[in-house]
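Q: Model the following, please.
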Amino acid sequence: MRAVIINEYGSKDVLVEQELPKPEIKANQVLVEVYATSINPIDWKLRAGYLKQMLDWSFPIILGWDVAGKIVEVGSEVKNYQVGDEVFARPDTTREGTYAEFTTVDEELLAKKPSNLTFEEAASIPLAGLTAWQCLVDNTKVKQGDKVLIQAGAGGVGSLAIQMAKHLGAYVATTASEKNEAYVKELGADEFINYRTQQFEEVLSDYDAVVDTMGGDILNESIQVLKPGGRLVTIAGQPDEGLAEKHQVTASSYWLTPNGKQLAELGELLEKGILKPQVGSVYGFSAEELQKAHELSETHHAKGKIVVKVK
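A: Just a heads-up that it's a prediction; the model follows:
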């Protein structure tokens, strides 16, 4: 099968195309023919070597942890899926990712692809969608009437988190650039903060929850907008515990847990049109195209999700 792999850590140029054998499934897995995948920051962070202590894998490594496609082979213990099913998933984090024509997925991580979505749209959802959902529902426990700040609302996680927070009944503020003001409001944001000209921590106060996707100074400044007892979750760093204590808030970092059952619930919201996929750009399946896709993701200014059409 064709795959785009890395044989060493480095810049986007280490992404190369290679023929590899199809992966072999275990009893609890299916083999998915990949129709589309998408780019997430974990992809280039791992490619650059930032995560090698946490994910100490041998080369070659196939990056990519989003998939939409069709099942072509089913393991002996798989009960709820069959060959020909259209599925999407955030597969387990292994060195055999989704920048390939075929990938394996554990049955418990699979969900049926929403029938109203293209494969490209479906591939944009699992990692970012589960991240947003788990941050809002499982971690900060956002409920009706809460005030929520979502950092970088035009990005992959942010654009889904705005929609989800509105679905949960929250009042939503978000940061974005001027050119994305109409876009984030269309997604449901009640309040827009232009991060180039405004200091969000001076504009907002008494918030119940913050979802931070940026890290660094923005993460620490986000703590200041919370009311005592407020909750912050970040997917981009470690909060300052002393600062959180000073402001009497809960602040934690979060790493997504792949979950097929939750993904199926998101699938229902997508089927009903409550949640809409946000595909910002689509690239072809080659080393050169994936290099361009990584380059865009690394700018932190991509709008919506970056998707790769494999088939």
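Q: CA atoms for contacts and neighbours, from now on please.
A: OK.
Q: which SSE is V233 in?
A: Using DSSP states H and E, V233 maps to strand 226-234.
Q: And that strand, what's buried?
A: By 16 or more other CA atoms under 10 Å, the buried positions in strand 226-234 come out as 226-228, 230-234.
Q: who does the helix or strand that contains T37 touch, helix- and strand-wise?
A: Remark: T37 resides in strand 29-39, with elements defined by DSSP H and E. Packing partners of strand 29-39 (3 or more CA pairs under 8 Å, 6 or more residues apart in numbering; DSSP states H and E): strand 67-74, strand 102-106, helix 119-123, helix 287-298, strand 305-309.
Q: ok, 6 Å please
A: strand 67-74, strand 102-106, helix 119-123, strand 305-309 (3 or more CA pairs under 6 Å, 6 or more residues apart in numbering; DSSP states H and E).
Q: okay, the angle between the longest one and strand 29-39?
A: What it means is strand 67-74. Put simply, strand 67-74 runs at 170 degrees to strand 29-39, going by axes from the mean of the first three to the mean of the last three CA atoms, to 10 degrees.
Q: so which helix or strand takes in the closest residue to F192 other than its chain neighbours?
A: Among residues not flanking F192 along the chain, T174 sits closest, at 5.4 Å (CA to CA, 6 or more residues apart in numbering). Using DSSP H and E, the element containing T174 is strand 171-176.
Q: Second chain to compare with the first, below:
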Amino acid sequence: MAWDAVELAPIVLVTGAEQLLAERAVAGLIAAAKQRDADVEVTRLEGAGYVGGTLLVATSPSLFGEARIVVVQGVEQANDELISDALAYLDAPADDVVLVLHHGGGQRGKKFLDAVRGAGATVVTCEPIKKDTDKVAFAAAELRRAGRRADAAAMRALVEAVGADLRELAASCAQLVADTSGVIGADVVNRYYGGRIEATGFRVADAAIAGQTGQAVALLRHALATGADPVPLVAALAAKLRVLAKVAATRGRGGAAARDLGLAPWLVERALRDLSRWTPEALAAAITAVAQADAEVKGGGRDPVFAVERAVIRVASAAAS
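A: The predicted model follows:
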């Protein structure tokens, strides 16, 4: 079950490493329990430092018959007492209790999780959102819940600026909703987050791939001056070139071949535009330059900053040639 489609069940397992989504899933379950019964009793327990018998007390019949929701946080840190009590509870869950077990991801406690799933628990998955297309969809949903929307260029700009951290992306959506009106455009996003967009490796890579040597170097130096690390900057160059190489390999084979790459349509369209200034030889030279820089910034060279700047210049020069 998705985090934003949670429903009450006798036992709910919320699992995954994306804390924001897990927090929202738990909050959604508590809200649903309160909507069903305004007098519901909410109890929170922690996996670390759990005292044996606490879960039994929290789930025992109430004197006044109130419904209860018991949330156990940090199940990945559960001690033997919690696991023992929880396993016993799984054998005979209470009728008027919703037990929410939040596991922060990883393999710790896997046998216990298997037992929870085997007991028929509803499972809510909250894994990190890594693809830009999924981040765009997340941000669009954030705005839609607030009764707002943004155009495609604005969504891409927003993800480029703050998409590295999902919590920050959600906060940025909330800020745009609070401070603006109407359809959110790229100009609005640039006004709020333009400086951060310019400091990202992907903006540096975009300028280099466009053959704008001066602009690429200026953006690179700004990024480095504001704390960017050479390793992700080189990774951004490599990622852009990989997309160009993949799309270049499908040219002449029709749109279906490009769709089979698994890339967002806007990425394919941008790559096709960029490829108009690239020859196969120039693309090969750029990939070689970035591969050399990648090795140097990861310990193979003495000056990572020089290595990434040289790579940016070589890529931009290859595009301009």
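Q: Overlay the chains and give the TM-score.
A: Remark: TM-score between the superposed chains equals 0.26 [TM-score structural alignment, normalised by the length of the first structure]; 129 aligned residues with a CA RMSD of 6.0 Å.
Q: Mean neighbour count, the helices and strands packed on strand 29-39 of the first structure: which tops it?
A: helix 119-123 (a mean of 28; mean count of other CA atoms under 10 Å).
Q: Output the contacting helices and strands for it.
A: Helix 119-123 of the first structure packs on strand 29-39, strand 67-74, going by 3+ CA pairs under 6 Å, 6+ apart.
Q: and with 8 Å instead?
A: strand 29-39, strand 67-74, strand 86-89, strand 279-283, strand 305-309.
Q: Hmm, V67 and V34 of the first structure touching each other?
A: Yes: with contacts counted by CA atoms under 8 Å, V34 of the first structure reaches V67, the gap being 6.4 Å.
Q: before we move on, the earlier item: any chance of the helices and strands packed on strand 29-39 of the first structure in a markdown table with distance to G242 of the first structure as columns?
A: Below are these laid out as a markdown table (distance: least, CA to CA, whole Å):
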| stretch | distance to G242 of the first structure |
| --- | --- |
| strand 67-74 | 40 |
| strand 102-106 | 40 |
| helix 119-123 | 39 |
| strand 305-309 | 34 |
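Q: helices and strands around the strand holding V233 of the first structure, which ones?
A: Packed next to strand 226-234 of the first structure, using 3+ CA pairs under 8 Å, 6+ apart, are strand 207-212, helix 216-223, strand 250-253.
Q: quick one: buried residues of whichever helix or strand comes after it?
A: Downstream of strand 226-234 of the first structure, the next assigned helix or strand under DSSP H and E is helix 241-246. Using 16+ other CA under 10 Å as the test for burial, helix 241-246 of the first structure gives A244.
Q: circling back to that earlier point, and among the helices and strands packed on strand 226-234 of the first structure, the most buried is which?
A: Most buried of these, by mean neighbour count (mean count of other CA under 10 Å): strand 207-212, with a mean of 28.
Q: Give the other helices and strands that it contacts.
A: Against strand 207-212 of the first structure (3+ CA pairs under 8 Å, 6+ apart) you get strand 147-150, helix 216-223, strand 226-234.
Q: what sits up against the strand or helix carrying A58 of the second structure?
A: Here A58 of the second structure sits within helix 54-59, counting by DSSP H and E. Applying CA atoms under 8 Å, 6 or more residues apart in numbering, the contact partners of helix 54-59 of the second structure are 43, 68, 70, 82, 85-86, 89, 94, 97.
Q: Neighbour-wise, give me the winner out of those.
A: R68 (26 neighbours; other CA atoms under 10 Å).
Q: and the gap between that one and V188 of the second structure?
A: As defined by CA to CA, to the nearest Å, R68 of the second structure lies at a distance of 45 Å from V188 of the second structure.
Q: which residues in the stretch 201-321 of the second structure form helices?
A: Taking DSSP state H, counting those that start in this stretch as the test, the helices found in the stretch 201-321 of the second structure are 201-209, 213-225, 230-250, 255-259, 265-275, 280-295, 304-320.
Q: between the strand holding T174 of the first structure and strand 207-212, how big is the angle?
A: Going by the same axes, to 10 degrees, strand 171-176 of the first structure makes 30 degrees with strand 207-212.
Q: What residues of strand 171-176 of the first structure count as buried?
A: Along strand 171-176 of the first structure, these residues count as buried under the neighbour rule (16+ other CA under 10 Å): 171-176.
Q: Tell me the first helix or strand C-terminal of that strand.
A: Moving toward the C-terminus from strand 171-176 of the first structure, the next element (DSSP H and E) is helix 181-187.
Q: buried stuff in that following helix?
A: So helix 181-187 of the first structure, judged by 16+ other CA under 10 Å, has buried residues 181, 183-185, 187.
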